[in-house]
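J.: quick one: sequence and predicted model below, then my questions.
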Amino acid sequence: MLQFRRDESAVLDRLIDDVGSGESRALVLRGESGIGKSALLEYALGRAAGWPTVRAAGVESEQELAFAGLHQVCAPVLDRLPGLPAPQQLALRTAFGLAAGKPPDRFVVGMAALGLLGEAARDRPLLCLIDDAQWLDKASAQVLGFVARRLRAESVAMIFAVREPADGGEVTELAGLPGVRVGGLSDDQARVLLESAYPGPTDKRVLDRVVAESHGNPLALLELPRGFTRAELAGGFGLSPVVLPGRIEESFRRQIATLSPMTRQVLLVAAAEPVGDPVLVWRAVDRLGIAVDAEAASREAAERFVDFGPRVRFRHPLLRSAIYRAATGAERRRAHGALGQVTDPVTNPDRRAWHRAQAAEAPDEAIAGELEECGRRAHDRGAATAAAAFLERSAALTPEVKRRGQRLLAAAHATYEGGMPAAAPRLIALAEATPLNALEKAQADVLYARCAFALGRGRDATESLRQAATRLQAIDAATARDTHLEAIRGSWFLADHAPGLTLREMAEAARSSPRPGPETTSDVLIDGLAIRYRDGYPAAAAVLKEAVAEFCVKAPTGDSGLLLEWFAGSIAVDLWDDASWDLISRRYEQRARDEGIAALPIALTMQIVNLVMQGELASAGSLLEDFDAVRQATGIFDAPYAGLLLAVWRGRVEEAAELLDAMTDDANKRDEGVTLIAVASMHATLLNGLGRYQEAAAAALRATEPEREMGFITLCALAELVTAAARADQPDTAARALARLTAMTEASGTDWALGVTARCRALLAGRDSAETHFREAITRLGRTRIRGELARAHLYYGEWLRRHHRQDDARRELRTAHAMLTEMGADAFAALAARELGVAGEKVRKGAKAEPSTLTAQETQIVRLVRDGLSNAEVADRLFISPRTVEWHLSKAFAKLGVTSRRHLRR
């Protein structure tokens, strides 16, 4: 058949050649069942002859077993585990149930898997083949997608085969990876294949019908005629009008029907046992009490369907499902019952419980309890989605209705925690149909509101949170106050666009709710928010500083920890306290990875914005890949603020314009006022970077005219408005904006706040005082992490010096600005600095970059971290790449910079 797959084979040839030369590649083969994806995997295996290979295949019945697919990939190379950092070793061992520990961060598990494959490829390139990836358990799919996106220089080839959506559902975790669609054969090719498979007398009309019905699907061409007699092939037969995979399965069923009863029983047990352990299969068959000639049954099955080698392997994945579905419900339950009896309860408790659950004919508390325990273990391994599946099955087998409701509610919580907020409401509804007590009903209300917020963040979600908080006040005061905080966050996103849900109303409601005990940091936070949204930013600054200081010293704990981290980070950046913001945003990101993927998109957004403001655009770009991957994998909504901000600072006009339009349309639909304000503010930054000051002033006015105070976003917009209006001959507008900005930044009192204010003041000041303000701005901003704003201070100071004919001083400042902005990758502002340098009499060679501009953005980032004393493993962990990739980039950087050691680099 591969004679008809020259294009696909050529793609695989290039991939194997690239990996053989030291690079890494990932590829996804997509196509319908039987189209030839598995054959192409075998072709790649042949082309990589001599390479170590790891193979895995998703199994439909294993989707509830956390990290089952990843274990298949990693098991053959676990001997390389000692080469990984200790935290990664522990994370992988915990995920596989080989060690006890707290639930591992799935991103640390991803880094561990990436490092493990890199270690396995140190001597020779490594080939990873993953068939039927649409059936991978969710935890494995997320980790393997993470690994595939970060392959760089490990000499690893990773090839996935995935059924198209019509056959198995899109694997969102692999979205964005390079792919090839494997299509059907042409009619002429199909006829050649069919005639070669069925030589002898056949009716041309039959062949034409098979070709037409198969739609070029090779497996259909080969399997549809099987099970029919030569007379039927010669005289014609009818094909049932069902979808293609159904036809193929029907063909398999017709063939299965010709087997002896004992062989069918053996095949059914093998199909029901996803591990592929032949000893387990035969023990289960023996337990069924059927007198089976094992050798004869094995020989009969192997001739056409399955290979009983070290592992039980079916000739085609559809065979497993065809055999399983051909059996009656009673036959399947008997097979699972036997497998449950022979599966070791110590080494494989989860698989044993799963088999027992499949064998159950009626609710059974003992089995339900085992499944609940499986859910706990899955949660401890960091696999919330698997925990949810076990808990839902446990609930279905729970005879007592009240206990069933509690387990359904637990399953809903696990589903939400696992990043599937769209799936949790169904379980909540089922739980609410049982006799929940008042507290459980209130918990269901809160969870439903959280799901709505994760999926949309509109008025309805915020209203649901407010109502749930109110109902909880008389039942659970602590949870009520936490829920009030969530309602405040929802109202913040609305930015007072929704009457009745204003920030002031939400904050006052939270403040008036009963306190559960002595004052906590959460109470200080609520008091500060109430003052802020009633009396204004300056009035609340002192209280909010106190709350942030406490959060920096001691991270919030308990169920509300993630929510409080968001507030702490948001308030720190609103105060323009860059040190506290950096600490809290990094901690928040890590905590979201560890504890709650539902919070991860918002946590990543905060950290990306932090990195952009620090001028770490390459690091921000790396995290943006994680943001996109998480959003695609979970369906959790979060507007791409971070992506737009990164595009703005990189000066990517077309990309930014596309995001601006999309976010504006979406915000109008959702009534999400904060997005409209943020979009206008970032648009002003983009236009200021392009030197289009009239347009920048108009955009900044849109962000500031509503007079709504949105903290950091408002401060940024006011600074952009002063910058643009000062150049667009709008002195009154600039002065009003500066007055508003000053009132807020003086209340903050940080170097970041006062430095930006000094820079803005310099743009409006006369000749006698402007230079003093510029130097204050540079001094203050130089004491912060905010390198982008510092570079702009040098740029605007250089412009001012040039206009006042101090060319030497101007060139010094402009060179500094150009070097900083170029190194960051802030191309639009860098181009602005280059133009000013040209006017000042210093020509910047087109395409030239300041030191260390010979490096790529990734190399620059790695060099900076190594210079700061981080090891390769620490750099890899920080940047979510493998140590092998760090080595590769570092060797290239050494050559470009003319250095030979890390010590030389630091000097």
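T.: Yep, that arrived.
J.: from now on I want contacts and neighbour counts done on CA atoms only, so please keep to that.
T.: Fine.
J.: and the spatially most central residue of the chain, how far from residue 719?
T.: In the chain, the centroid-proximal residue (Cα atoms, centre = their mean) is residue 630; its distance is 1.9 Å. Here residue 630 is placed at a distance of 33 Å from residue 719 (Cα to Cα, to the nearest Å).
J.: another structure for you, compare them:
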Amino acid sequence: MKEHRLVERETSLAAARSRVAGLRAGTGGALCLIGPAGAGKTALLSAVLEDAGPARVLRATAGELEAHAPYGVVRQLFGRALAGLPAAALEAIAHGAARPAVDLVLHRPNAAPVDQSAILNSLYWLLDGLAADGPLVVAVDDAHWADDASLLFLQHLLARLDDLPVLQVVAARDVLPDRRRPALAAVLADPRAVRLDLGPLSPNGIRACLADRWDAEADDEVIAACVDVTGGNPFLVVALGDLLASRPSTTTAHAVRSLVPGSVVDAVIQRLSALPPAEQALARALAALETAPLRTAAALAVLDIADAADAADRLRDAGLLAPEGPLTFRHALLRSAVSTTTAPAARDQLHRRAALILGAEDPHRAAGHLLEVEGTGDPWAVGLLRAAAQEALAEGAPHVAVDLLRRAVAEPPAAADLPPVLVELGTAELHAADPAAVITLERAGRDVVDPVLRAECALALAAAYHVGGFYERTVPLLRAVLDDLGPEHGDLHLVTEAMLIAAALTVPGEVVPARARLTARGDLAGDTPGERLLLIQQASVSNASTAPIAEAGELARRAIGEGLTPEQVASPFDWTIARTHLACSGAYDETARLCARGLEHAAREGSVPLYAAAAVTRGWSHLWAGKVDDSATDFAAALAQADLVPGGEAVRLLALAGRAEALLAQGLLDEATAAVDSVPDEIAKDPGNATGIHLLRARGLVRAASGQHAAALASLDACAERLAALDMDSPTWCDWRSAAAESLWALGRADEAVELARFALAAAEQKAAPSVLGQALRIVGEMTAADGIADLRRSVAVLAASEARLQEARSRVALGSALRRTGQRTEAREELRRGRELAHRLSAHAVTERASAELALAGGRVARIEVTGVAALTAAERRVCELAAAGLRNRDIAQRLFVTTKTVEVHLSRAYRKLGVGRGGLAALLDG
């Protein structure tokens, strides 16, 4: 078959070549080649890849029947590259976070199921390892047929190509937007990729294309007829040219118009009908299989191997099959045409037989055939689909599992087997963040009789409700389930009760009975997951009540145990809540150490949800301790991963609230404003979203800092209403009163301000939490002239004995200012100097500036504080340097911190300049 050159693709090829040139210079990028079937996407892709040298090419072609094989395209991309590596080189690439991806690509069994975010992270590090030897091109053809898991990886990669010498090239059919799967639409619509739309050929383009086929020029009437019948589609033009190649000089416009676009393909298919039955059987088998080894195609066509091989050769000669490589059609349009010549019933039968043939060796490919046909109630088909779905879930591909289980439900299973299949489907939908999980699990719950399965279904449904904020639906659901569970069901009863209480505590009207349940449980040791979950809820109630905060801290410690209990990895949300209560008790350093262990565990496992949970929790602990720069770095790390976390909205809101407060302390008001304004009001004020409470408080603080005190009070009042509705108005849970009192004072409403400040002080005295007590004393002291200095002195004393260094700095500056105003200038200067130095050390620039101004008014010398050596490093730079000093390679550091290797290199480069040393000198400086 004569090859044809690219015609009228010069502009697209030039744009693609500019990206290839960037790759040679070490800059990553992305291309999307979009066009209808036959537009020449594959030819353009091949031309781009020919220009890519010396970059290595990882190439995959998606298949229509492989769209439900989890990571099928990913395995194609990486499989050949890994298979050709020596054992030592493979082990070097598989080091660290890349190992799960290597195991996935090489079909090694997983030690344990992995979540999707871990696989996406691991695949990135696998690509990073391969790119260490030079630039790479990752090319995917026919991406409209790619599996969702692979498309999610391509989408994940788009955001990180600036830091890798990788060019991603995706070629896809231009299907209508409303028919694109979400994962494909996200890849094609991403603005970071250069999109090249391949249009039809012009009359001159058709003329040039036919001249290549015929070695002769066609007249204008023939060209006009070709435009009419092909629409300028390059594949149809080439097919037309080949059909008429034997008589180009005598071809007329009438002869061309007799071959309408559909008939152009049909005319090629006519060659099939002239061939013997063996060729016809093999072609129809291949139309069902799409591509296959000869033995599989022969088995489906009911031919022996020798006859099938001869038939394949004749099909190649007829122009139907690709001339080289595995058995497959020369173009998807030809496969479709052959498929349409097969009667629907016969086509369905081919797919069912293909599933049986492939079932033992390739369950996912077999399942793909079952997805092409309607169900017949076959138990074997249900079993295959369920097994393939469980494997997909274990490999971190929940979207694939959803499609397979929906097909299993449609088979349908026997009535007795339907409820567990629905539970599996609902659980998979939950993992895929599919709102349909609610409907599926509600349907399953109506038919489940077994109490254990019913509880498992209810717990999954409760999780689905919580994603949507429907906590009020969870309470009656789990209450009914608990009635059927007894001591014989072990810890399942406690887990279910803990989930019920967790939901009830967020529903006005259900809080009192939930607390009664917790009280009835008494003291728990924390020996089982259920006990630990109940302890977390007991800590929540204690923290939200007037009980001393030390009680909540002790309950949290029991829930956490040794810090590596199942509670740590089973639910990142529970992980965060337990450690947050510990931090609320004032144990900031202890909490930070536990979070560091969690971050190490997340790095080992590649768990993005746990990493985000640990980062946001440590961020709050650092913020309350006054380590402002450290907290801002933690919150930024959590925000960078929030999009990959199931239910990541809660992480994002918590991290944004904390980051806004940290930015305020750093004096970055504009950035703090942008953080709190990035969340729409309907989300921040949604009663079903408990984390919005903290964002409302942060918004109040930001508005106050910008002088908008009325707006600040509106946000803080909304925060107060939410807390009151849930009976959790405690200063250690969310201290809104102190901030509201300061805004009332600024608005001249002094009596209201003092009254509210004294109320806040009384609540803080009850909680006996040094941080909030010291802050409340400071605010009352600043507002009351008579006893103000005494309150401020007590505030400093309380905070100096705690771990709340930033609050101590604020109170020392406030005390120094009050002493200056009463003429006690010597003591004032001492407090102001100490407060200024402490605030500066904490990177709290707003407090530092206030202290400097007050010190000047007190007659003190405001010397510039020199920042040199390790103190000049940012928190992010210091963390990278500490790991480098411990002997970790840049790539290992990046994996530990869930950043790119390039980011690590930038931090180290800046640190070397600030410290005046290289890598070898880091340890001595950091230890000093």
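T.: The structure has been received and is ready for your questions. Model, not experiment: these values are computed from the prediction.
J.: now the TM-score, please.
T.: Here the TM-score for the pair of chains, by TM-score structural alignment, normalised by the length of the first structure, is 0.78; 870 aligned residues with a Cα RMSD of 5.2 Å.
J.: for my notes, confirm the residue nearest to the centre of the first structure occurs in a helix.
T.: Yes: assigned with DSSP: H, G, I helix; E, B strand; the rest coil, residue 630 of the first structure falls within a helix.
J.: correct me, but it touches residue 601?
T.: Yes: the criterion here is Cα atoms under 8 Å, and residue 630 of the first structure meets it with residue 601 at 6.9 Å.
J.: overlap in contacts, these two.
T.: Residues touching both residue 630 of the first structure and residue 601 (Cα atoms under 8 Å, 6 or more residues apart in numbering) are residue 636.
J.: ranges for the helices of the stretch 501-650 of the first structure?
T.: Using DSSP state H, counting those that start in this stretch, the helices assigned to the stretch 501-650 of the first structure run over residues 503-512, 521-535, 537-553, 561-574, 578-595, 600-613, 617-634, 641-650.
J.: and the second one, how far from the second structure on average?
T.: The reference is to helix 521-535 of the first structure. Compared with the second structure after the fit, helix 521-535 of the first structure shows a mean deviation of 7.3 Å (mean Cα distance after the TM-score superposition for the first structure).
J.: got the buried residues for that helix?
T.: Counting neighbours by 16 or more other Cα atoms under 10 Å, one finds that the buried residues in helix 521-535 of the first structure are 521-534.
J.: next one: the fifth one
T.: Neighbour-count burial for helix 578-595 of the first structure, counted by 16+ other Cα under 10 Å, picks out 578-582, 584-595.
J.: from the contact counts, what lies against that helix?
T.: Under the contact definition 3 or more Cα pairs under 8 Å, 6 or more residues apart in numbering; DSSP states H and E, helix 578-595 of the first structure sits against helix 106-120, helix 537-553, helix 561-574, helix 600-613.
J.: what do you get if the cut-off is 10 Å, keeping everything else the same?
T.: On a contact count with 3 or more Cα pairs under 10 Å, 6 or more residues apart in numbering; DSSP states H and E, helix 578-595 of the first structure meets helix 106-120, helix 537-553, helix 561-574, helix 600-613, helix 751-764.
J.: of all those, which one comes closest to residue 400 of the first structure?
T.: Of all those, helix 561-574 sits nearest to residue 400 of the first structure, with 33.9 Å by Cα to Cα.
J.: centre of the chain to that closest one, how far?
T.: Chain-centre distance of helix 561-574 of the first structure: 21 Å, with Cα atoms, centre = their mean, to the nearest Å.
J.: mean offset of it relative to the second structure (after superposition)
T.: Once superposed with the second structure, the aligned residues differ from helix 561-574 of the first structure by a mean of 4.4 Å; criterion: mean Cα distance after the TM-score superposition for the first structure.
J.: helix 537-553 and that helix, what's the angle between them?
T.: Interaxial angle of helix 561-574 of the first structure relative to helix 537-553 (axes from the mean of the first three to the mean of the last three Cα atoms, to 10 degrees): 130 degrees.
J.: re earlier: now the helices of the stretch 501-650 of the first structure in TSV, with distance to residue 21 of the first structure?
T.: As requested, these are exported to TSV (distance: least, Cα to Cα, whole Å):
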stretch	distance to residue 21 of the first structure
helix 503-512	58
helix 521-535	56
helix 537-553	48
helix 561-574	45
helix 578-595	35
helix 600-613	34
helix 617-634	25
helix 641-650	32
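J.: between those helices, which gets nearest to residue 213 of the first structure?
T.: Between these, helix 617-634 lies closest to residue 213 of the first structure; by Cα to Cα that is 34.7 Å.
J.: any idea how far residue 752 of the first structure is from residue 156 of the first structure?
T.: Relative to residue 752 of the first structure, and taking Cα to Cα, residue 156 of the first structure is found at 45 Å.
J.: same thing with residue 174 of the first structure?
T.: 40 Å.
J.: over to residue 91 of the first structure?
T.: Distance, residue 91 of the first structure to residue 752 of the first structure, using Cα to Cα: 38 Å.
J.: more neighbours: these two, which one.
T.: Of the pair residue 91 of the first structure and residue 752, residue 91 is the one with more neighbours under other Cα atoms under 10 Å, namely 29 against 26.
J.: ok, then the element right after the host helix or strand of residue 719 of the first structure?
T.: Assessed by DSSP states H and E, residue 719 of the first structure sits inside helix 712-727. From helix 712-727 of the first structure onward toward the C-terminus, using DSSP H and E, the following helix or strand is helix 731-748.
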